[in-house]
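Engineer: Next come a sequence and a model predicted from it.
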Amino acid sequence: MKTYLITGGAGFIGSNFIKYLIEKHQNIKIICLDKLTYAGDLGNIEEEINNNPEKITFIKGDINNQELISYIFDQWDINYIVNFAAESHVDRSIEDAEIFLKTNVLGVQNLLNIAKKKWALRERKYKDDVKFIQVSTDEVYGSLGKNGYFTEKSNIQPNSPYSASKASADMLVRSYNKTHGLPTLITRCSNNYGPCQFPEKLIPLMIKNILNGEELPIYGNGLNVRDWLYVKDHCKAIDMVLEKGEVGEVYNIGGNNETTNIKIVKTLIKEIKHLLAENDEYKEVANTSLDNIKEDLITYVKDRPGHDKRYAIDPSKIKREIGWEPTVNFQEGIKKTIKWYISKY
């Protein structure tokens, strides 16, 4: 039986990863550790906990808590650490970077230190079948122009305090592999979307505002480009990297779906209006009339400082070496996402 320590497991991607593991694997144990800050919601995995009490143990706590992390290792024979725990909102990092450094850098260092100590057999030799996977972001690469793609060999050039903290964590993880031989992996994903995302991010915020007939604020001219990845595809990729990835390596995970922010918002308006018009049950959740769901809701606001122009990932390495590629196209994924938020609201 494999035992996973999933940090940040009540957040957006972490909770979807737990759902994926429960669905795919029979003989596993999951220790879900989450601080339950504003973006962590135990309700995201409440059903999984209730239906699988023998498989999932939830612990409320901070990855910076040395005693707690040591206790978890003493209580359970941890095979895999999958670190989703992070402060992740760029705007918040611009206002106050300190908590991003504490969680995203020092928290990761604490996890690495304790894993190194608890997994060690002797110098540079560790228990069999143990791995530390750092779930990172394409934002560590900085910004692209109109052409080209981020590869695993692209320079690390973060442009926000958030991405700088994630880049710092990545370098720590790499250093523990190179210096101490700790079996680590790093994944860097493009923008995720799907169920359970906290509504300060673009897609859930726009869905909520459209359903409420509220303004749809877009930074700058709305032409910033992101590569969108359905969260379940991301979860599958992480699982496959754990299983097949080469220790010490970095794997980029992209959705092959570059889209401008303004196009995303216009697509959401169109799809939500269509779903409400076709389904009376969905229509009942909207706090506005169909006539009010229109592009006139879009407003352009002052651009974010240091706003990266374009992200685009080359996922050829993970496809070639591990056999992963995205399976959910954006049209399908966005409909699933909208329906989930409609049912939630």
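Structural biologist: Everything's here; your move. Residues are numbered from 1 along each chain as shown.
Engineer: Going by C-alpha atoms from here, please, whenever you check contacts or count neighbours.
Structural biologist: Noted.
Engineer: so which strand or helix has the closest residue to Lys236 other than its chain neighbours?
Structural biologist: Closest residue to Lys236 apart from its sequence neighbours, by Cα to Cα, 6 or more residues apart in numbering: Tyr20 at 7.4 Å. Element membership of Tyr20, judged by DSSP states H and E, is helix 12-24.
Engineer: Show me what secondary structure element comes after that helix.
Structural biologist: Per DSSP H and E, helix 12-24 leads on to strand 28-34 as the next helix or strand towards the C-terminus.
Engineer: Same question for the helix or strand just after that next one: list its buried residues.
Structural biologist: As assigned by DSSP H and E, the chain's next helix or strand after strand 28-34 is helix 46-51. The neighbour-count check on helix 46-51 (16 or more other Cα atoms under 10 Å) flags Glu48, Ile49 as buried.
Engineer: Burial check on Tyr345, number of neighbours?
Structural biologist: As a burial measure, Tyr345 scores 11 neighbours (other Cα atoms under 10 Å).
Engineer: Revised request: answer the last question for Gly107.
Structural biologist: Neighbour count for Gly107, taken as other Cα under 10 Å: 22.
Engineer: which residues touch the residue nearest to Lys236?
Structural biologist: Neighbouring residues of Tyr20 by Cα atoms under 8 Å, 6 or more residues apart in numbering: Lys232, Cys235, Lys236.
Engineer: Tell me the most packed of the residues you listed, by neighbour count.
Structural biologist: Most surrounded of the contacts of Tyr20: other Cα under 10 Å gives Lys232, at 22 neighbours.
Engineer: The one helix or strand Thr259 maps to - contacts with which helices or strands?
Structural biologist: Using DSSP H and E, Thr259 falls within strand 258-260. Packing partners of strand 258-260 (3 or more Cα pairs under 8 Å, 6 or more residues apart in numbering; DSSP states H and E): strand 225-230.
Engineer: Below is structure B, check it against A:
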Amino acid sequence: MIVVTGGAGFIGSNFVNDWLASSDEPILNLDKLTYAGNLNNLKAVSEDARHMFVQGDICDRAQLDALFFDNKPRAIVHFAAESHVDRSILGPGEFVNTNINGTFSLLEAARTYWSGLPDEERAAFRFLHVSTDEVYGTLGPDDAPFSETTPYAPNSPYSASKAASDHLVRAYHHTYGLPTLTTNCSNNYGPYHFPEKLVPLIIANARAGKPLPIYGDGQQVRDWLYVSDHCAAIRRVLEDGRLGETYNIGGWNEKANLDVVYTLCDILDELSPKASGGSYREQITYVADRPGHDRRYAIDARKIERELDWRPAETFESGIKKTVQWYLANQEWVADVQSGAYLNWMEKNYAARKEAP
């Protein structure tokens, strides 16, 4: 058995679904079910005896100790995190608590459990920490992409909290010998993405006839990674990654946010045309930029390709079309997650962002 934290969130639920589609090994899925955790993401495995869901908090040390002792996992894959930059600007406390204190609690519980295992099981145990490229800060237009040796320079409360958690994981390997692995990924997109992030927000707003908000000039560049490719990379790192090492996972797809929105509008024009005959591009609206908005992220993913023979299977063009098709086919899921709490958040976030000239 493996333990997955945050397995009802976007990337975590995709990982759980993909894992159980390709492996008979059971999963214990621990998720707090905050606004971003959604059991509807796990409908496909809800009756699967290999999937055990437990609602809980990674900050609850007693619960972690009991779960590890009772279920004897051979690995922990740690997705659980507060991850939305805008939310971290308006309320950083939750990010510090979950991403730093929660990871510390999980590491302590894992260390205690691992220390008591028989020698063979201790040697086979793994703690895989899923992190982000945002810990590296921002790049200029001509800078080399982030590598595993790029110095950390986080620029938001979110990325600072993730950087701190990365350092804790590193320290537990070097100080205690805990067999850790860390992955730093680029921007994910795909099914089950909570619709306050760019791709699902644009799809939902476009079809609802709402404005498509673009921060600043829309020229912020990101490396886009299809979520199933990310999950496949994590499985490879868990299987054969070198202990104590970091692996950057990227899609080799640098795109400006505005170009991503143009692409989404064009696909929607093709697959779900407006009754008026116009283009969804007509709904694009420019709003005030986010404070401290990093200009460019890019991932150098050669290490994971060289050591673990992993490369993304999807191009941006194939992955983004699959994503739009999924959202169009799952309108009930979209409506379900757009609850009152979500709408209140969106109003709070964008109320202060007057339309840019």
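Structural biologist: Everything's here; your move. All values derive from a computational prediction rather than experimental measurement.
Engineer: quick revisit: average offset between the strand holding Thr259 of the first structure and the second structure?
Structural biologist: In the superposition with the second structure, the average deviation recorded for strand 258-260 of the first structure is 0.3 Å (mean Cα distance after the TM-score superposition for the first structure).
Engineer: Give me the buried positions along the very next helix or strand once past that strand.
Structural biologist: Per DSSP H and E, the first helix or strand lying C-terminal to strand 258-260 of the first structure is helix 261-278. Residues of helix 261-278 of the first structure classed as buried: Asn261, Ile262, Ile264, Val265, Leu268, Ile269, Glu271, Ile272, Lys273, Leu275, Leu276 (neighbour count, 16+ other Cα under 10 Å).
Engineer: next one: stretch 161-181 of the first structure
Structural biologist: 161-170, 172-174, 176-177, 181.
Engineer: what range in the second structure matches it?
Structural biologist: Mapping stretch 161-181 of the first structure onto the second structure (TM-score structural alignment) gives residues 157-177.
Engineer: and if you look at stretch 59-77 of the first structure?
Structural biologist: Aligned by TM-score structural alignment, stretch 59-77 of the first structure falls on residues 54-72 of the second structure.
Engineer: From Ala169 of the first structure, how far off is the counterpart of Asn101 of the second structure in the first structure?
Structural biologist: Taking TM-score structural alignment, the alignment pairs Asn101 of the second structure with Leu106 from the first structure. Counting by Cα to Cα, to the nearest Å, the gap from Leu106 of the first structure to Ala169 of the first structure is 8 Å.
Engineer: now do His180 of the first structure
Structural biologist: 16 Å.
Engineer: before we move on, what about Tyr4 of the first structure?
Structural biologist: Taken as Cα to Cα, the span from Tyr4 of the first structure to Ala169 of the first structure is 20 Å.
Engineer: Equivalent analysis for Thr260 of the first structure, please.
Structural biologist: From Thr260 of the first structure across to Ala169 of the first structure, the span is 29 Å (Cα to Cα).
Engineer: before we move on, back to that, go ahead and name everything in contact with the match of stretch 161-181 of the first structure.
Structural biologist: Taking contacts as Cα under 8 Å, 6+ apart, the residues outside stretch 157-177 of the second structure that touch it are 82-85, 88-89, 92, 95-96, 99-100, 103-104, 107, 111, 129, 131-132, 134-135, 152, 154, 178-180, 182, 244.
Engineer: Start from the N-terminal end of the stretch 251-357 of the second structure and give the strands.
Structural biologist: Applying DSSP state E, counting those that start in this stretch to the stretch 251-357 of the second structure gives strands spanning 254-256, 284-287.
Engineer: In a markdown table, list those strands along with distance to Asp57 of the second structure and mean neighbour count.
Structural biologist: A markdown table is the format used below for the strands of the stretch 251-357 of the second structure (distance: least, Cα to Cα, whole Å; neighbours: other Cα atoms under 10 Å):
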| stretch | distance to Asp57 of the second structure | mean neighbour count |
| --- | --- | --- |
| strand 254-256 | 35 | 19 |
| strand 284-287 | 36 | 18 |
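Engineer: Adding distance to Asp294 of the second structure as columns, could you present those in JSON lines?
Structural biologist: Compiled in JSON lines, the strands of the stretch 251-357 of the second structure are given as follows (distance: least, Cα to Cα, whole Å):
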{"stretch": "strand 254-256", "distance to Asp294 of the second structure": "12"}
{"stretch": "strand 284-287", "distance to Asp294 of the second structure": "16"}
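Engineer: Tell me the residue in the first structure aligned with Leu268 of the second structure.
Structural biologist: Under the alignment (TM-score structural alignment), Leu268 of the second structure pairs with Ile272 in the first structure.
Engineer: what residues are up against that match?
Structural biologist: By Cα under 8 Å, 6+ apart, the contact list for Ile272 of the first structure reads Ile207, Ile210, Ile338.
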